[in-house]
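**Student:** Next comes the sequence, and after it the predicted model I'd like to discuss.
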Amino acid sequence: MESLSSFQSLQALSALLSPQQEDGEDDCKIVPPSAHLGPGHVGPPPKTNKDKEVSTAYMKENSKNIWSEEEVAEGSQYDDLADPRPQPEYEIILKQNVGTEDLFLGLSRKDPSSMCCEAMLVKVKLPDTKATDLVLDIKEKFLDLRTPKYKLGLHLPHPVHSQEGKAQYYSEKEELQVTLLMNRPMDSVNLQ
C-alpha cells in the first residue's frame, strides 16, 4: 500500500511543479519539470529594457562613487588639452652596451631583448626650430618637450634616471636626441 501512496504523492508533486496542461492530455503521464527548462532558464529571470533603464538610473543616483566616468577627462596628468600645438615625429630606440666578449663568447648573458638594454634614445624631429627655443623636462616615466611650434608629452616605456640623461640638438638634421639611462632596480641581481 505504501507504493501506491508514494506513487500518488509523486503524481501530486509533478502536477504542482509542471505547468497546467490545457489540451486534456492524460493526467497519468509523468513529465519531469526539467523537461520544460533550457539553458536560458538558469539564473534570475531576464529583465526587460524598462527594468534596465530604471536600475541604471537608480544605481547612478545611489552609487558611492565620488565621480562618474563621464566627468573624468581622458589623457595623462601632463596633457594640456587647450594647447593647439601639434606633436612632432619621434622615435624611441633601446640601446645596450656590448663588447666582443658579449658578441663572440656570450660571457655576460646578454641577449637582444629589451630586458638587457641599459639606455633609451629618443629622437624627435623638430623642423624650423632653434636650440634656444627648446624646453625639456624629464621625469622618471615622462618626457615633456615644448617649443614655440610643437609640444610632446611622451610616456616612457621604462622608468629612467631623470638626472643622468644627455640631450643634444643637431641643427643640420633639425633633430633632438635625448639619451636616458634606464632605472632597473633588479639589474644588480639579474645581470651579474
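**Tutor:** Thanks, I have it.

**Student:** C-alpha only now, for contacts and for neighbours.
**Tutor:** Fine.

**Student:** Any idea how far the host helix or strand of residue 55 is from the middle of the chain?
**Tutor:** Applying DSSP states H and E as the criterion places residue 55 in helix 49-62. How far helix 49-62 lies from its chain's middle: 27 Å, per CA atoms, centre = their mean, to the nearest Å.

**Student:** can you check stretch 54-64 too?
**Tutor:** Relative to the mean C-alpha coordinate of its chain, stretch 54-64 is positioned 26 Å out (CA atoms, centre = their mean).

**Student:** Repeat that for stretch 143-159.
**Tutor:** The chain centroid and the centroid of stretch 143-159 are separated by 22 Å, computed with CA atoms, centre = their mean.

**Student:** Show residues contacting it.
**Tutor:** Here stretch 143-159 makes contact (CA atoms under 8 Å, 6 or more residues apart in numbering) with 78-79, 85-88, 126, 129, 133-138, 140-142, 182-184.

**Student:** Buried ones among those residues?
**Tutor:** 87, 126, 129, 134, 138, 140, 141, 142, 182, 183 (16 or more other CA atoms under 10 Å).

**Student:** Throw those residues into a markdown table and include secondary structure and distance to residue 116, thanks.
**Tutor:** As requested, those are exported to a markdown table (DSSP: H, G, I helix; E, B strand; the rest coil; distance: CA to CA, whole Å):
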| residue | secondary structure | distance to residue 116 |
| --- | --- | --- |
| 87 | coil | 30 |
| 126 | coil | 30 |
| 129 | coil | 35 |
| 134 | coil | 31 |
| 138 | strand | 22 |
| 140 | coil | 19 |
| 141 | coil | 18 |
| 142 | strand | 21 |
| 182 | strand | 10 |
| 183 | coil | 12 |
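
**Student:** take a look at this one as well, against the first:
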Amino acid sequence: MDGLSSIQSLEALSKMLSQGRDDEEDEQPVSATARLGPGHIGPTKCNRNVPPVVSKNSKDIWSEEEVPEGSELDDTWDPRQQPEYEILFKQKITTEDVFLGMSRKDPSSACCECMLIKIKLPDTKIADVFLDVKEKFLDLRSAKFKLGLHLPHPVDSKTGKACFISEAQTLEVTLTMQREMDFINFA
C-alpha cells in the first residue's frame, strides 16, 4: 500500500497522464468550467447529423416548409382596408362545472375548446364575402375588406361555423382549437 500512497507515485502518475499534451497552461491548476467558452454550448460540429438541404430548383432561396401558412395571401399593396376584429375564447361548461367544480376546468384560456372571431363588416352583403380557414390562418375577402389573420392556436378547419349577424353587420366565426395538451384538460 505504501506504493500507492506515496507522493512520488502520485507525481509519476500525473506526469504519465499529461505526457500527451503540449499545452503550457496545464502547469497551473484550472477548473473544468474555466476551459469552456461560448463555442462549447450545444452539439459539437462533428456530432451534428444535419441532412443537406436539397432544393428542387437551384434558384430557390427557401423551401416550402420554411414559409408560414397564409403568407402567400399577404399583399401590402392591396388598397382594401382591414376590418375590425376580436378574438374570444369559449368553453363548454355544465352546471357541474359552475356550481360543484367537478371538472378540472378554470376560467383561463388553456381550458377553452373553441375560438370565436368577431369581424365587423359594415355595408357588406354576406354573398360578397369569401372566407377560407386553414389550420393556422383565416382569410376573409370582400369588395371593401381584406383580412389575413394568423391564428393564435391551430384549429380544425373542417368543423368551423360562420354566422353573419345582419343587425350588427358582424361575421362570427367559431373554430374548434387543436392543441397538443388537450387530452390533459378535457380528459
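**Tutor:** On my side now, so go ahead. This one's a predicted model, so the numbers in the text were calculated from it and none came from an experiment.

**Student:** Quick one: neighbours of the aligned residue in the second structure for residue 102 of the first structure, just the number.
**Tutor:** By TM-score structural alignment, residue 102 of the first structure lines up with residue 97 in the second structure. Residues contacting residue 97 of the second structure under the criterion other CA atoms under 10 Å number 14.

**Student:** Residue 13 of the first structure too?
**Tutor:** Residue 13 of the first structure is flanked by 11 other residues according to other CA under 10 Å.

**Student:** does it sit in a helix or strand, and which one?
**Tutor:** With DSSP H and E as criterion, residue 13 of the first structure is part of helix 2-17.

**Student:** where exactly do the strands run in the first structure?
**Tutor:** 90-95, 119-125, 135-138, 142-146, 151-155, 166-170, 175-181 (DSSP state E).

**Student:** residues in the first structure aligned with stretch 155-172 of the second structure?
**Tutor:** Using TM-score structural alignment, the residues of the first structure aligned to stretch 155-172 of the second structure are 160-177.

**Student:** what distance separates the start and the end of that stretch?
**Tutor:** 15 Å (CA to CA, to the nearest Å).

**Student:** quick one: contacts of that stretch?
**Tutor:** By CA under 8 Å, 6+ apart, stretch 160-177 of the first structure touches 121-131, 138-141, 178-183.

**Student:** hmm, try it at 6 Å
**Tutor:** 122-127, 138-140, 178-183 (CA atoms under 6 Å, 6 or more residues apart in numbering).

**Student:** Buried residues, it. List them.
**Tutor:** Using 16+ other CA under 10 Å as the test for burial, stretch 160-177 of the first structure gives 160, 161, 162, 165, 169, 175, 176, 177.

**Student:** Greatest separation within those: which pair is it?
**Tutor:** 161 and 175 (22.2 Å; CA to CA).

**Student:** The first structure: which residue goes with residue 134 of the second structure?
**Tutor:** Checking TM-score structural alignment: residue 134 of the second structure goes with residue 139.

**Student:** State the distance from the residue nearest to its match when sequence neighbours are not counted to residue 180 of the first structure.
**Tutor:** Nearest residue to residue 139 of the first structure, sequence neighbours excluded (CA to CA, 6 or more residues apart in numbering): residue 162, at 5.4 Å. For residue 162 of the first structure, the distance to residue 180 of the first structure equals 7 Å [CA to CA].

**Student:** Residue 57 of the first structure now?
**Tutor:** 50 Å.

**Student:** so where's the longest helix in the second structure?
**Tutor:** For the second structure, the longest helix by residue count, based on DSSP state H, is helix 7-17.

**Student:** so where is it in the first structure?
**Tutor:** Counting by TM-score structural alignment, helix 7-17 of the second structure has no counterpart in the first structure.

**Student:** Tell me the helices and strands packed up against that helix.
**Tutor:** Contact partners of helix 7-17 of the second structure among helices and strands, from 3 or more CA pairs under 6 Å, 6 or more residues apart in numbering; DSSP states H and E: none.

**Student:** Now do the buried residues in that helix.
**Tutor:** Within helix 7-17 of the second structure, no residue counts as buried by 16+ other CA under 10 Å.

**Student:** May I ask which two of the buried ones among the contacts of stretch 143-159 of the first structure are separated the most?
**Tutor:** 129 and 183 (30.5 Å).

**Student:** about what we covered before: and the buried ones among the contacts of stretch 143-159 of the first structure, which is closest to residue 112 of the first structure?
**Tutor:** Residue 112 of the first structure lies nearest to residue 182 out of those, by CA to CA, at 15.9 Å.

**Student:** OK, contacts around that closest one?
**Tutor:** 118, 119, 159, 160.

**Student:** ok, so what distance separates it from residue 115 of the first structure?
**Tutor:** Relative to residue 115 of the first structure, and taking CA to CA, residue 182 of the first structure is found at 10 Å.

**Student:** Same question for residue 15 of the first structure.
**Tutor:** 70 Å.
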